[in-house]
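Enquirer: What follows is a predicted structure for the sequence shown.
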Amino acid sequence: MKATYFKHTLEFKRPSGTSRGVLKTKDSWFIKLETKDKFGIGECGLLKGLSIDDRVDYEDTLKWTCNNIHLGLETLYQKLKDFPSIQFGLEMAIQSFSSADPYLLFPSEFTEGKQGMKINGLIWMGEKEFMKSQIQNKIEQGFSCIKLKIGAIDFESELELLKYIRSEFSASDIELRVDANGAFSPHDALDKLERLSKFDLHSIEQPIAQGQWQDMARLCQQTPLPIALDEELIGLKDVTNKEESLLTIQPQYIILKPSLIGGFKGSKEWIELANQQNIKWWITSALESNIGLNAIAQFTFTQNNNMPQGLGTGGLYTNNIESPLTIEGERIMYNPKLSWENKFNL
């Protein structure tokens, strides 16, 4: 079996605002396994400025992984503990290669097209009117759960936006999640949570920056609004540290991005720990192409979680690979009658 890697630069249909600036392109790396008769493909979903493996030796590590593919998944996974996105790409590629269909990683009623998964509608950061138009569009599409990025415009304007939404749609009409991406400071976070709680929000992701466990624990204990940990999970590499973080902080929710936490294996570890402590969770993609989104969606379905997931990012790019993944209303579906179009020269 031969292992190679390559990079593909995904181009956004329109610049997309995040807490780390406006994105116009996004680089993804791919591991390809092949013999004369078959191949497997996995995506290493690196996110600049967020992934712990955003390092100068990233490509060298990819090359080393491919050159040492004979060591097998278990050994390589352990050696790649500082590179969670490569762990995930490797897991995905091996699962893909081992399957009769390289794109069918977890056969289920989802991949048979019989069931879909409810997802949240993502609202990108930007000017108030732009965000308002996105919200209206998502509601018209049939979404009952919307995730709103906050922390980009001033807080008072964001409160006005939430006030507008709630004047039009009650909590029984629309579930609202907000994501602060660590924008609040520990000393004013509780006051902001109090003000946000007036709008019947489902939860807030990462109100303060990661790594402040005691401050986050205090917030989770006193908050009038359920808190979900997101970036807080990044960089915790062994089960002991993961368990310690949950025991210390005791959040209401955690959010799993497989590309940032070591793929299927890393996600399963977090899920098991969360279940032990009665912490709820959901899974979110991290701007992967349809290769990575497909793997995450198939895996997520097998975890039997009925909450809206964060899996609707496949349509962001002009040069994505065409896939059987579709969005129907507020559900992501897999249509087995549609084929994969090989735009990446796989």
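Expert: Everything's here; your move. Everything quoted here is computed from the prediction, not taken from an experiment.

Enquirer: CA atoms for contacts and neighbours, from now on please.
Expert: Noted.

Enquirer: which ones are touching Pro102?
Expert: The contact partners of Pro102, by CA atoms under 8 Å, 6 or more residues apart in numbering, come to 39-41, 96.

Enquirer: In which helix or strand does the residue lying closest to Tyr253 once chain neighbours are set aside reside?
Expert: With CA to CA, 6 or more residues apart in numbering as the criterion, Tyr253 has its nearest non-adjacent residue at 4.3 Å, and that residue is Ala228. Element membership of Ala228 [criterion: DSSP states H and E] is strand 227-229.

Enquirer: How about Leu193?
Expert: With DSSP H and E as criterion, Leu193 is part of helix 189-196.

Enquirer: After that helix, heading C-terminal, what element do we hit next?
Expert: strand 203-205.

Enquirer: Give me the helices and strands touching the strand holding Ala228, please.
Expert: Secondary-structure packing of strand 227-229 (3 or more CA pairs under 8 Å, 6 or more residues apart in numbering; DSSP states H and E): strand 203-205, strand 253-256.

Enquirer: one more time with 10 Å, if that's ok
Expert: strand 175-179, strand 203-205, helix 213-222, strand 253-256, strand 280-283 (3 or more CA pairs under 10 Å, 6 or more residues apart in numbering; DSSP states H and E).

Enquirer: In a strand, Ser28, correct?
Expert: Yes: under DSSP: H, G, I helix; E, B strand; the rest coil, Ser28 falls within a strand.

Enquirer: what about versus this one:
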Amino acid sequence: MKTATFNQYILNFKQPSGTSRGVLNTKETYFIEIHEDEKKGIGECALFRGLSFDDDDDYESALEWACRNINLSFEDLQEELVNHPSIIFGIEQALANLKYQGDLYFPSDFTDGKDSIKINGLIWMGNAEFMQSQIEEKIKDNFTCIKLKIGVDWDSEKQVIKSLRQKFPKDKIELRVDANGAFSPEQAKIVLQELEELDIHSIEQPIEAGNWEAMAELCKNTPTPIALDEELIGVLNFESKKELLRQIKPQYIILKPSLVGGFSGSDEWISLAEKNNIGWWITSALESNIGLNALAQYTYNKKNPMPQGLGTGSLFTNNFPSPLALKGENLWYEN
């Protein structure tokens, strides 16, 4: 017989982190523990206020229901909690950890220390000097894929990218940008052309999510590949996922399991993307080291050779010990 409990935790950023949605100083998250036969499994229900589909007044009530009903089948839990994707994510982690114990969720060559995951270096928004200093640090650490947050001051951001591209051609460094829906459809057309001139790999979510018609037009005519990110949030059942990809036909999708229904929800998206020749990669969503560890183990087992977006574990002052270690652009598991 299993029992379960949950608790809230506030992560504090080492320094304010800028996105097009504002500056982040703290990150609220929840942990669920499942106990059975003197064993314990822990998972992170990585709620993202202002972004998660399940950012609602019923969140803790849903967690209480999950804990009371933890002995139901996972399918029954998933069906009841369909509107709380981050809770599904936490339960999946806790059940996997209950099985393997310690820091293990998905054993593999990665958790045996035999292989690593290549990740992109993330550059946060700020003034040109701040962004340039972050880029220099990533270059020094031998990153070959860099992702820049854009959309606050595009003219300044464009100059930063142009300066970087003059020093490092695309065969030396892959550049990705993430707009978080900052541009209007008309602005996006201009930005997409300017990005192509800078040899940009892809842009995440150039316009605000929810405007499928405008996004489909952009994806059809874009000179720079488009990756859907926030667009996937709240698209919860298989048929809706299928319809979104059919209508928009993006070049890529980006999966944040805490926002799209956990590992099982991500598996559905991956299956549909691959059937439609759409590329994909996995990105963290400001989880603590507990959720990030589980996410990295899951990601490794998906065997996607592209650089993944998993390098956020060092952002917080009050994070937890982690078996993950970043060596250059490679994420390793050190037991």
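Expert: Cool, got the structure. Just so it is clear, the model here is predicted, and its values are computed rather than measured.

Enquirer: wait, which of the helices and strands packed on strand 227-229 of structure 1 is closest to Phe143 of structure 1?
Expert: strand 175-179 (9.1 Å; CA to CA).

Enquirer: Which strands or helices does the closest one pack on?
Expert: Right, strand 175-179 of structure 1 is packed against strand 121-123, strand 145-149, helix 155-168, strand 203-205, strand 227-229 by 3+ CA pairs under 10 Å, 6+ apart.

Enquirer: circling back to that earlier point, so which of the contacts of Pro102 of structure 1 sit within strands?
Expert: Judged by DSSP state E, strands contain the following of these: 39-41.

Enquirer: For those, pick the one with the most neighbours.
Expert: Ile41 (26 neighbours; other CA atoms under 10 Å).

Enquirer: mind checking what that residue lines up with in structure 2?
Expert: Aligned counterpart of Ile41 of structure 1 in structure 2: Ile42 (TM-score structural alignment).

Enquirer: for its match, what are its contacts?
Expert: 4-6, 31-35, 90-98, 101-103, 105, 290-291, 294 (CA atoms under 10 Å, 6 or more residues apart in numbering).

Enquirer: swap the cut-off to 8 Å and go again
Expert: 31-34, 90, 93-95, 97-98.

Enquirer: Between the helices and strands packed on strand 227-229 of structure 1, which one is closest to Asn120 of structure 1.
Expert: strand 175-179 (8.7 Å).

Enquirer: Average offset of that closest one relative to structure 2?
Expert: Once fitted to structure 2, strand 175-179 of structure 1 is off its aligned match by 0.3 Å on average (mean CA distance after the TM-score superposition for structure 1).

Enquirer: between that strand and helix 189-196, how many degrees?
Expert: 150 degrees (axes from the mean of the first three to the mean of the last three CA atoms, to 10 degrees).

Enquirer: which outside residues touch strand 175-179 of structure 1?
Expert: Counting by CA under 8 Å, 6+ apart, residues outside strand 175-179 of structure 1 touching it are 144-150, 200-207.

Enquirer: quick one on the thing from earlier: among the helices and strands packed on strand 175-179 of structure 1, show me which one is buried the most.
Expert: Between those, strand 227-229 has the highest mean count of neighbours, a mean of 27, where neighbours are mean count of other CA atoms under 10 Å.

Enquirer: From the chain's centroid, how far away is it?
Expert: Relative to its chain's centre, strand 227-229 of structure 1 lies at 14 Å (CA atoms, centre = their mean, to the nearest Å).

Enquirer: Tell me which residues are up against it.
Expert: Contacts of strand 227-229 of structure 1 (CA under 8 Å, 6+ apart): 203-207, 220, 251-255.

Enquirer: just stretch 313-321 of structure 2 next, same as before
Expert: Here stretch 313-321 of structure 2 makes contact (CA under 8 Å, 6+ apart) with 11-15, 286-290, 292.

Enquirer: Let's see that with 6 Å instead.
Expert: 12-14, 289 (CA atoms under 6 Å, 6 or more residues apart in numbering).

Enquirer: before we move on, what about stretch 27-39 of structure 2?
Expert: By CA under 6 Å, 6+ apart, stretch 27-39 of structure 2 touches 2-11, 40-47.

Enquirer: can we see that at 8 Å?
Expert: 1-13, 40-49, 90-91, 94-95, 98, 101, 286-287.

Enquirer: any chance you could map the strands in the stretch 1-150 of structure 1?
Expert: 2-18, 21-34, 39-44, 117-118, 121-123, 145-149 (DSSP state E, counting those that start in this stretch).

Enquirer: possible to save the ones you listed as TSV with distance to Leu80 of structure 1?
Expert: Listed next are the strands of the stretch 1-150 of structure 1 as TSV, based on distance: least, CA to CA, whole Å:
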stretch	distance to Leu80 of structure 1
strand 2-18	16
strand 21-34	14
strand 39-44	12
strand 117-118	31
strand 121-123	31
strand 145-149	32
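
Enquirer: deepest of these, which one?
Expert: strand 39-44 comes out most buried of the strands of the stretch 1-150 of structure 1 by mean count of other CA under 10 Å, with a mean of 27.

Enquirer: got the angle for that strand vs strand 2-18?
Expert: Going by the same axes, to 10 degrees, strand 39-44 of structure 1 makes 40 degrees with strand 2-18.

Enquirer: what about strand 39-44 of structure 1, how far off from structure 2?
Expert: Averaged out, strand 39-44 of structure 1 is 0.4 Å away (mean CA distance after the TM-score superposition for structure 1).

Enquirer: Which single one of the ones in strands among the contacts of Pro102 of structure 1 is nearest to His187 of structure 1?
Expert: After measuring these against His187 of structure 1 - CA to CA - the closest member comes out as Ile41, at 46.1 Å.
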